[in-house]
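In: generate coordinates for the sequence data below:
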Amino acid sequence: MTNRTPHTGSYYAATRQDTNDRPILKESIEADVCIVGGGFTGMSSALHLAEAGFSVVVLEAARIGFGASGRNGGQLVNSYSRDIDTIEKNYGKDLGKTLGDMAFEGGNIIRERIKKYNINCDYKPGGIFAAFNKKQMHALTEQKALWERYGHTGLELLDKQAIAEQIQSDVYIGGMLDHTGGHIHPLNLLLGEAKAFESLGGVIYEDSKVVHVERSEKPVVKTEHGQVIANYVLMAGNAYMAGLIPELAAKSMPCGTQIVTTEVLDESLAKSLIPNQYCVEDCNYKLDYYRVTADNRLLYGGGVTYGGGDPASIQAFLRGRMEKTFPQLKGIKFDYAWGGDFLLTMSRLPQFGRLTPNIYYAQGYSGHGVTTTHLAGRLIAEAMKGHAERFDAFGQLKHFPFPGGRLFRVPYTAIGATYYGLRDKLGL
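Out: Predicted coordinates:
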């Protein structure tokens, strides 16, 4: 019997509803579309394509949701890691409007999926951006005006008294509540989408690492023990693609982020922390994010390790940050601690495009992956159906290698992050 790759030791893996193993690819098969990567990008695309009648095969090197899609903070954060005003400034009003009109679509797709396929993933609406100082509060005021210009309503500015009513912490001076944000159990969402995909005839292989993609008129995707011959291929491995496509690896960098989850809290204590069950992220460059889970634990994440990987002790790394936010939890027991990598781009904007006319890629969400991956899936399906205008709009974004090449990109980026972290602390 072949040993199967285990999930990471996360709260999500421990509470996932689907514990089934998918088979390992050990033969040569054919499909309309072969998708490399069983995370949100791959599964969102697979489900959209299956709904459109394509025969689709998904190849996952480990387990469905093994990477960032099954390890993240579970927050539905609208727009992109660099907002629409940055796109307008660098690329003009026309492209800004095109991408701005799509900036809030991903969250709606997730809600549609939950409803259509009856996915139980602990969805709760509402997300707060929390400000430590006047500069951050001013930025939130501008962000509200920007998003409302693109028709995104449901935004509410919070003063010091109002945010104190929403978060039982005295570290913030205000914030903004996005009523169309929210949070989910990301691994259960992904597994629910996988089940929906399989119900439409889609096929998923796990422990089927891709070792080579033959870029021919009819691409061949080769694994360690089999292959898929397809009309179209989608590369959707993000930070876990391990240099399979060198030209993409040069323009992106894996970054680690870490999360802890407390023991189950007394229900009254859990509800007192965030009374309306919203999720929260602060406005610092290296931000913290947190929420209360469906079973009354505090899930708290933060920090960035450039180049990927985890600090020596995730619990020690995050305990001080959590206890500064919630002193009332000082000394609380952590039941779970884990890390995972997301993929950062130089511009902090996602990379969508084609390697050849029939080999697509989508990656580099730079910390805004939960919603943008779901948008990506819809756009990829549109493009493969012959309507590529929206997908190609993202192709107009320019992406450059990190300075210093692969050897020096980590220290150069870390120096920049240290600078911005100091600005956060000083309120500059």
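In: use CA for all of it now, contacts and neighbours both
Out: Will do.
In: now residue 261. Nearest residue, chain neighbours left out?
Out: What sits nearest to residue 261 in space, not counting adjacent residues and going by CA to CA, 6 or more residues apart in numbering, is residue 299, at 4.4 Å.
In: any idea which helix or strand carries that neighbour?
Out: strand 298-306 (DSSP states H and E).
In: now that strand, how far from the centre of its chain.
Out: 13 Å (CA atoms, centre = their mean, to the nearest Å).
In: what of stretch 221-230?
Out: Remark: stretch 221-230 is offset 27 Å from the chain centroid, using CA atoms, centre = their mean.
In: show the end-to-end separation of it, please.
Out: End-to-end span of stretch 221-230 (CA to CA, to the nearest Å): 8 Å.
In: what sits against the most centrally placed residue in the chain?
Out: Centrality entry for the chain: nearest residue to the mean C-alpha point is residue 369, 2.5 Å, by CA atoms, centre = their mean. Applying CA atoms under 8 Å, 6 or more residues apart in numbering to residue 369 gives the contacts residue 69.
In: to compare against the first, here's another:
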Amino acid sequence: MSIISHTGSYYTASANDKQQRSKLNEHIKADICVVGSGFTGLSSALHLAEKGYKVVILEGSRIGFGASGRNGGQLVNSYSRDMDFIEKHYGKHVGTEMGKMAFEGANIIRRLVHDYQINCDLKPGGIFAACNNKQLDEMASKQQLWAQHGHTNTELLSASSIQKHIGTDRYVGGLLDNAGGHIHPLNLALGEAAAFEKLGGVIYEDSKVTDIVHGKKPVIKTESGSVTANFVVVAGNAYLEGLLPKQQQKSMPCGTQIITTEVLPKDVQQQLLPTDVCVEDCNYLLDYFRLSADGRLIYGGGTTYGARDPEQIESIILPKMLKTFPALKKVKIDYAWTGNFLLTLMRLPQFGRINDNVYYAQGYSGHGVTSTHLAGKVISDAIAGQAERFDVFAGLPQHPFPGGRVFRIPYITMGAWYYAMRDKLGI
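Out: All right, here's what the predicted structure looks like:
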């Protein structure tokens, strides 16, 4: 068996399960074939297996190889665009229906962790940290908006009260979401995979899908095998690589970068994050950070359009970390990595069906940990005949990026520069 490695991240080094599953080398049948074993695929497969379906997952690399196993590990509620934006652009009904689902993803994760005893260092609490008064006003508006949609477990923080949670004077306040939290994302993915397998599901790794032959019973082909199924769930997100070309035209892979320090002394951990919450700031090109279970600071941010080597990542992220926590100047960085997430033009997820039996979900635009788990539940319900919630997402317009594939990167690069200037100017 060939050995396909995860990226050289802290998560990989501390993964609970390092076994590699077999490659698909035969022609098999299943009720449902899921393409991709990130959070969308795993949530879909696990919810479908709980309903009694025979489900097979085909993974081109390793379980959680993409963004699901590389991200900041934060449970951030709602979507990358909030309900006021959704209602303004798509109407009150859509805003209301999406608002009913906006806080479900984190609860799905907690349910799976509890039911299947997944060891993924789940901790409560997340803060949106405001860098200026304009952002703090926006957080006050977010609190009111979320309360209108039934989520009241938040607390607006002043400049002094936020320092009870974050040991820096960089922020003028923020919003504490007690229903947020953080996890070891790769161990969550591996735990969900193990739960799926306990229910009779089968996962094939190193089994990249090369083609989907559409029809009454789609055939999903790999280099050395195939799956004939009644339904397909395509969950490749930023790693589709030509499988659904029309859908790829409507999204843009972007990279984020993360560094992880050496294990910090207990007193330093207490100084940095006294209540052990996770944090993301309110900039357009945001920073995010938290403590790992063994006491490292995990710090990420920035946007890239392709992989970078660890030294480049450290040179980009380290100054950001030191701006927030100057006392860490002499701390050693043990890990640095990057990974792709998928951005859509409207920064809302894209759900859809092809020929009524091929489902897809993609483009969570930076809010993927919770939204992917919601997507899996919604897709599983749709396949089982309850499609109302899926259709709310599927009804959202899916716009291609201007200029097609050739101009997507320069277009987004210009946008990133524009938003970086807005962050610097505080506007």
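In: tm score of chain vs chain?
Out: The TM-score (TM-score structural alignment, normalised by the length of the second structure) is 0.99; 426 aligned residues with a CA RMSD of 0.8 Å.
In: related to what we said a few turns ago, show me what the residue nearest to the centre of the first structure aligns to in the second structure.
Out: Alignment note (TM-score structural alignment): residue 369 of the first structure maps to residue 368 of the second structure.
In: thinking residue 271 of the first structure is in contact with residue 277, fair?
Out: Yes - Residue 271 of the first structure lies in contact with residue 277 (CA atoms under 8 Å); the separation is 7.4 Å.
In: point me to the helix or strand that includes the residue lying closest to residue 54 of the second structure once chain neighbours are set aside.
Out: Using CA to CA, 6+ apart and skipping the chain neighbours, the partner closest in space to residue 54 of the second structure is residue 31 (5.1 Å). Assessed by DSSP H and E, residue 31 of the second structure sits inside strand 27-35.
In: that strand vs the first structure, average offset?
Out: If you overlay the two and look at strand 27-35 of the second structure, the average distance to its match in the first structure is 0.2 Å (mean CA distance after the TM-score superposition for the first structure).
In: list of residues touching that strand?
Out: 41, 44-45, 53-59, 209, 220, 225-236.
In: what about 7 Å?
Out: Residues outside strand 27-35 of the second structure that contact it (CA atoms under 7 Å, 6 or more residues apart in numbering): 41, 45, 53-59, 225-236.
In: where do the helices of the stretch 1-150 of the second structure begin and end?
Out: 10-13, 39-50, 83-90, 92-101, 104-115, 133-148 (DSSP state H, counting those that start in this stretch).
In: can you say which of those is packed in most?
Out: Sort those by mean neighbour count, taking mean count of other CA atoms under 10 Å, and helix 39-50 sits at the top with a mean of 27.
In: superpose on the first structure and give me the mean offset of that helix.
Out: Averaged out, helix 39-50 of the second structure is 0.3 Å away (mean CA distance after the TM-score superposition for the first structure).
In: return the members of the contacts of strand 27-35 of the second structure classed as buried.
Out: Buried by 16 or more other CA atoms under 10 Å: 41, 45, 53-59, 226-236, out of those.
In: filter these down to the ones in strands?
Out: Of these, the ones assigned to strands by DSSP state E are 55-58, 226-234.
In: residue 271 and residue 277 of the first structure: who's more crowded?
Out: residue 277 (22 against 16; other CA atoms under 10 Å).
In: related to what we said a few turns ago, who wins for proximity to residue 186 of the second structure among the helices of the stretch 1-150 of the second structure?
Out: helix 10-13 (6.1 Å; CA to CA).
In: how big is the offset of the closest one relative to the first structure?
Out: Mean for helix 10-13 of the second structure is 0.4 Å (mean CA distance after the TM-score superposition for the first structure).
In: burial count for the closest residue to residue 12 of the first structure other than its chain neighbours?
Out: Excluding its sequence neighbours, the residue lying closest to residue 12 of the first structure (CA to CA, 6+ apart) is residue 187, at 6.1 Å. Residues near residue 187 of the first structure, counting by other CA under 10 Å, number 28.
In: the helix or strand where residue 187 of the first structure lies packs against which elements?
Out: Assigned by DSSP H and E, residue 187 of the first structure belongs to helix 186-199. On a contact count with 3 or more CA pairs under 7 Å, 6 or more residues apart in numbering; DSSP states H and E, helix 186-199 of the first structure meets helix 40-51.
In: what's in contact with the helix it packs on?
Out: Identification of contacts with helix 40-51 of the first structure by CA under 7 Å, 6+ apart yields 35-36, 56, 69, 190, 193-194, 197, 200, 202, 236, 373-374, 376-378, 380-381.
In: what about the helices in the stretch 251-400 of the first structure?
Out: Using DSSP H, counting those that start in this stretch, helices in the stretch 251-400 of the first structure cover 267-273, 314-325, 369-384, 389-395.
In: among these, which is nearest residue 126 of the first structure?
Out: Of the helices of the stretch 251-400 of the first structure, nearest to residue 126 of the first structure by CA to CA is helix 369-384, at 14.0 Å.
In: got the angle for that closest one vs helix 40-51?
Out: Orientation check (axes from the mean of the first three to the mean of the last three CA atoms, to 10 degrees): helix 369-384 of the first structure against helix 40-51 gives 40 degrees.
In: mind listing what's buried in stretch 200-213 of the first structure?
Out: So, applying 16+ other CA under 10 Å, buried residues of stretch 200-213 of the first structure: 200, 202, 203, 204, 205, 206, 207, 208, 209, 210, 213.
In: also stretch 290-298 of the first structure?
Out: Within stretch 290-298 of the first structure, the residues that count as buried by 16+ other CA under 10 Å are 290, 291, 292, 293, 296, 297, 298.
In: of those residues, which belong to strands?
Out: Using DSSP E, those in strands are 290, 291, 292, 298.
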